[in-house]
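In: Please work out how this folds:
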Amino acid sequence: MRLWATRTVLAMALVAGVALAPAPAGGGRGGRVSTGFERRGGTVWTTVAEERDYLRDLVAAAPGPERAGWGAARVTVTRVGTSARGRAVDLITVAGTRSVPEPVRVLFVCGQHGDEPAGREACLKLVRDLAADRSPAGRRLLERVTVLVLATPNPDGSAAGTRATAEGVDLNRDHVAVGSPEARAIRRVLREARPHIVHDLHEFTVPADTAAPPALYLWPRNLNVAPELRSLSIELARDRIGTALPAAGWAAGVYGEDGTARQLGGDGDERLLRNAAALDHAVAVLVEVGTRPVSALERADPGLLGRRRVAAHLVAAQATLRMAAERGDAITAAVRTSRERAERGGEVVYFDGADNVPAGRGAVGPMPCAYRLTPDLYASARAALAEHGVRVQPDLRVPTAQPAGVMAALLLDPRARFAVAMATTEPCAGTSAPHADAL
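Out: A predicted model of the protein is given here:
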């Protein structure tokens, strides 16, 4: 029997605040604010309607430190978009009433795939627990860290229990073209809130005979990611989350190196959120929790299985918050350095490959100084360029010396895998435009 199978019950007991029995119902005034998942002991996930009521009660219960029983936190809920079927995409913010000059902004994206509900449940619980924490450690955390949560970025998929959006879009493959309203909502948060850390929560299912641990993690593998951001992302994934999960009782491994038959989504694909967020100058991490029972007890008790999946995500989220609080200066400095380097313009751009797979022939070359668009090409690319904050000059010249310069290349270069328009490259002075066969 695997180690993590024998330690499941112990791990559940060690995770603070994770109910092992149904939680009592409660409202915003004096009672415990609880999710539908908690009230049912983990046997049924929180519905979209229950989430709406939960957030309403949470905001009413925790407007600030003046409410007895709650911590020194402000909780706000802001609509940042709507789904294809008109459901709200809400951003939850938990912030201290006092903060350092530049708090680390941590964004949790909790359910891009609607059939992966444990991350969403973990995020809903995390928000409440942070808001209610009156301990000195909790107050210090929220002085240093602002927590941003997209609990349900794919509300149609969550309501239907489907991976894709109502339009059939895999949201975690739409962070370049940003064609779906749900991807545009996430992009709006990235563009306007500028999180320093992006933590993406998912679940995975593999055959019973596959030797995959019950939790996996990964950093951005795209070769265009700034080295200082990649280094901190690896520290977060491997040293922090990869240590916290085993300490809580679950083995953990690197996604794509987990014994599965094929690597799925563990590469440098810029459409994936962990890569796209890092290209937008953030430390980023992916956490996947297994949905398959790891013990006879979990096979017999769906509630125990559900609570374990949520608990594992909570352990990983708490590890991210600890690193944000302890390594804030290094994180904000790395983000600032990455943006400043992009403003000066890159030397090389990669259109393929990953940090564990060399770029193929023709997939790497000098970064052009700019791209030239025709009116027709601009019309086709305008929406995506705007979503990524790419600056376009009045003459339709797109300089690459800007924070979104790499994304401009990935959107417009003829060599890019997922380009939305094939623009003309403008080489820098003293260089010539590279021919694909020569790269």
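In: CA only for contacts and neighbour counts going forward, please
Out: Fine.
In: Are we agreed that residue 274 is in a strand?
Out: No. Under DSSP: H, G, I helix; E, B strand; the rest coil, residue 274 falls outside any strand and is assigned helix.
In: Would you quantify the distance from it to residue 195?
Out: In this view, residue 274 and residue 195 are 13 Å apart by C-alpha to C-alpha, to the nearest Å.
In: got it, and residue 215?
Out: For residue 215, the distance to residue 195 - C-alpha to C-alpha - is 24 Å.
In: ok, now residue 412?
Out: 25 Å.
In: picking that back up, looking at residue 274 and residue 195, which is more packed in?
Out: Each of residue 274 and residue 195 has its neighbours counted (other C-alpha atoms under 10 Å); residue 274 has more, 30 against 25.
In: List the contacts of that one.
Out: 198, 199, 200, 219, 220, 284, 285, 286 (C-alpha atoms under 8 Å, 6 or more residues apart in numbering).
In: Helix, strand, or coil at residue 77?
Out: Applying three-state DSSP: residue 77 is strand.
In: That one - how many residues pack around it?
Out: Neighbours around residue 77, by other C-alpha under 10 Å: 18.
In: do the same with the one 10 residues further on
Out: By other C-alpha under 10 Å, 16 other residues sit near residue 87.
In: go on, the one 5 residues further on?
Out: A count of nearby residues for residue 92, using other C-alpha under 10 Å, gives 24.
In: let's see this one next to it:
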Amino acid sequence: MRSKLAAVAVAAALAGGVVVASPVAATAGTAPSPVATAALTSAIPANLVPARPSPQEVRRALARIARDSDGRVRLGTIGRTNEGRPIRLATVGYGPTRLLYVTQQHGDEPLGTPAAIRALWTLGVPRTAWHRWLLSRVTIDVVVQANPDGAVRNQRYNHDPDASGPYTEPGVGYDMNRFHNPLTPVADNPVPESRAILRLWRATEPRIVVDYHMQGRYRQPDGRETTASILWPTSPLASSAAVTAGRRLAVRNYDAMTYVARANVTRYPGGDYEGIARNAYGILGSASLLVELSDLPEDRTEFQIRTAYVSMLATAQGAADRSIWRIDPARADAIPERGPAIPDAPAELARADAA
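Out: As a prediction, the model looks like this:
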């Protein structure tokens, strides 16, 4: 089966937000023409990972990908949690442009994790002209399920009964997405998961960072429900160049998520605090983006995973062919603001949406 899949050109159909279906052999230094994203999704093993995986299921899925990719997907750890769980890193590609994806900083926001595992399979297992081209141009690091202690408890926070001070739940843990502050010495950071990601950033200096979360449920003035929201760095400490790069990245993701995944994408109303990953890595100079998947009913879970998956592939393709950097950043202003919360949504969906 693997040899059959390897014969299929499985590039993301994301150029200009338009799905095309005309695989053509690549010439040197030129991206092969992409094929429809349906080919990508159909090639992924159905039992690769559940929608809300445990740390053990993440470990097994990543091991399978590493094996089936013949080592093109490399596995490692960047640290351990307070309970000793590994903070897992998967890397694919060997190109000069570094990308960093982070999933499930909040343990009760899981859907970015199966999307990342699927994206790793898609990018690492088949072996086509498109894969050789893409992976010669980019190196993608994925922190998969960044908060495994929170994941096993289905809680926002990490696990630290001694947590105290701002951005904590006393006796429970820290909100790790408030502890990426680049102005704080890493050694003084009380959150092991955030320390590990900061150290990874400093070791690799990725040009792009995308952080995947989940939010509650919101309705737009036209009556449609928001299915995802995105935002670039908004801290005044981020340089104009980093903000511009983040806005270009936002447009790329808006186009792909809207026209390929068919998501209803809005602008996330996030804050300016420099400890938030979206702001922190923009301050450090990366094109940084937050992606928030709405917590829709169970029958829309697959749709939401696919939305994040398309975002990941669109970002990789746009970094490889450099089309992201040719986008007009002013287009980000046209991304609609997120509408009000749906008042009759189930209580568990009333998240503390301040990622």
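In: picking that back up, of the contacts of residue 274 of structure 1, closest to residue 211 of structure 1?
Out: Taking C-alpha to C-alpha as the measure, residue 211 of structure 1 lies nearest residue 286 of these, at 19.7 Å.
In: Just say helix, strand or coil for the closest one.
Out: Going by three-state DSSP: residue 286 of structure 1 is strand.
In: re the thing from before, which one of the contacts of residue 274 of structure 1 sits in the busiest neighbourhood?
Out: That'd be residue 220 among the contacts of residue 274 of structure 1, by other C-alpha under 10 Å, with 33 neighbours.
In: Alignment lookup: that residue to structure 2.
Out: Using TM-score structural alignment, the equivalent of residue 220 of structure 1 in structure 2 is residue 233.
In: For that match, list the residues it contacts.
Out: 242, 243, 246, 272, 278, 279, 280, 282, 283, 288, 289.
In: State whether the first one is indeed within a helix.
Out: It stands for residue 242 of structure 2. Yes. Secondary structure assignment places residue 242 of structure 2 in a helix (three-state DSSP).
In: what's the matching residue for it over in structure 1?
Out: Match for residue 242 of structure 2 (TM-score structural alignment): residue 229.
In: Ok, the fourth one next?
Out: Following TM-score structural alignment, the counterpart assigned to residue 272 of structure 2 within structure 1 is residue 268.
In: My understanding was that that match contacts residue 224; is that so?
Out: No. Using C-alpha atoms under 8 Å as the test, residue 268 of structure 1 is too far from residue 224 to be in contact (9.1 Å).
In: before we move on, back to that, skipping adjacent residues, who's closest to the match of residue 272 of structure 2 in space?
Out: Leaving aside its chain neighbours, residue 268 of structure 1 sits nearest to residue 222 (3.9 Å; criterion: C-alpha to C-alpha, 6 or more residues apart in numbering).
In: Assumed residue 78 of structure 2 was part of a helix.
Out: No. Assessed with three-state DSSP, residue 78 of structure 2 is strand; it does not lie in a helix.
In: ok, it - contacts?
Out: Residue 78 of structure 2 touches 86, 87, 88, 89, 196, 197, 200, counting by C-alpha under 8 Å, 6+ apart.
In: how about it, what's its partner in structure 1?
Out: Aligned partner of residue 78 of structure 2 by TM-score structural alignment: residue 80.
In: Spell out, range by range, the strands that occur in the stretch 101-250 of structure 2.
Out: 138-144, 168-169, 173-174, 208-215, 228-231 (DSSP state E, counting those that start in this stretch).
In: Quick check: which of the ones you listed is nearest to residue 58 of structure 2?
Out: strand 138-144 (7.8 Å).
In: Can you tell me how far residue 94 of structure 1 is from residue 183 of structure 1?
Out: 22 Å.
In: out of the two, which sits in the busier spot?
Out: Under the neighbour definition other C-alpha under 10 Å, residue 94 of structure 1 and residue 183 were set side by side, and residue 183 has more, 26 against 21.
In: Which secondary structure state is assigned to residue 46 of structure 1?
Out: Residue 46 of structure 1 - assigned by three-state DSSP - is coil.
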